[in-house]
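Student: The sequence isn't on hand, but the structure is:
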């Protein structure tokens, strides 16, 4: 009688152990999925912020460039356009970050140690 009870308890223990390990696998899969969803949302927020910043940079760049071109025509000094060289790179970087593949290139270069 005791042997039969012990065998039944061992069988139940093994079933419970198997069930718990399956639950742990399911829980781990859900955590991985949730982490991926959070990462994608974070990237979407970064892209949205970059696009918003690009709108501001482009508006400033366009307005300042139109004003500078008007100043060059009146004053006949092409040196007024020199500050637009680095500003062009800034606007191009923001455009690449907002609408190009800059973010995927950045994540591709991440070195995980």
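Tutor: Cool, the structure landed. Computed from a predicted model, the values in this text were never measured in an experiment.
Student: going forward, measure contacts and count neighbours with C-alpha atoms only.
Tutor: Noted.
Student: ok, which stretches of the protein are helices?
Tutor: Using DSSP state H, the helices found in the chain span residues 2-75, 84-99, 102-108.
Student: contacts for the last one?
Tutor: Outside of helix 102-108, the residues that reach it under the criterion C-alpha atoms under 8 Å, 6 or more residues apart in numbering are 47, 96-97.
Student: ok, and here's another one to check against it:
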């Protein structure tokens, strides 16, 4: 009778551990999602302010170029336009999707990029590969 109670307690303990790990993972994923959402929302807000600035400065630079009869006032519009385009693509286009696909490709095809330096004393390269399940035969 004592052994059945002990076995039952061990099973309950294992179930509780699994449930606790599941809850910890769920909390971690929700926290990650919240942090990413905050960063993304912040980026969108910054883009809105930057685009407003660009929309204001654009006609002023054009007017300055016409008034001075020189193309120099237009020059700042070029790099600012690239920055504005990049931010638009990041927050309203599909840049995040392209970044995620490239990250997946790097993890799959070039895992050696993420190895620790030899003297880091965190984990050895073999332990790292074992933990992440990296196939040593794969290039």
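Tutor: Cool, got the structure. The structure presented is a predicted model; accordingly, all values stated were derived computationally and were not measured.
Student: quick revisit: can you pick the most crowded of the contacts of helix 102-108 of structure 1?
Tutor: Neighbour counts for these (other C-alpha atoms under 10 Å) peak at residue 97, which has 21 neighbours.
Student: who's in contact with the residue mapped onto it from structure 2?
Tutor: Counting by TM-score structural alignment, residue 97 of structure 1 lines up with residue 90 in structure 2. Residue 90 of structure 2 makes contacts with residue 96, as judged by C-alpha under 8 Å, 6+ apart.
Student: How much space separates residue 90 of structure 2 from residue 40 of structure 2?
Tutor: 9 Å (C-alpha to C-alpha, to the nearest Å).
Student: Also residue 125 of structure 2?
Tutor: Separation of residue 125 of structure 2 from residue 40 of structure 2 (C-alpha to C-alpha): 34 Å.
Student: cool, and residue 99 of structure 2?
Tutor: 14 Å.
Student: What about the aligned residue in structure 1 for residue 73 of structure 2, how many residues nearby?
Tutor: Matched by TM-score structural alignment, residue 73 of structure 2 corresponds to residue 80 in structure 1. The number of residues packed near residue 80 of structure 1 is 15, by other C-alpha under 10 Å.
Student: Just to check, residue 80 of structure 1 is in contact with residue 66?
Tutor: No - using C-alpha atoms under 8 Å, residue 80 of structure 1 is not in contact with residue 66; the gap is 11.5 Å.
Student: related to what we said a few turns ago, can you tell me which of the helices of structure 1 is packed in deepest?
Tutor: Ranked by mean neighbour count, the helices of structure 1 are led by helix 84-99 with a mean of 16 (mean count of other C-alpha atoms under 10 Å).
Student: Now that one on structure 2. Mean distance?
Tutor: Between helix 84-99 of structure 1 and the aligned residues of structure 2, the post-superposition mean distance stands at 1.3 Å (mean C-alpha distance after the TM-score superposition for structure 1).
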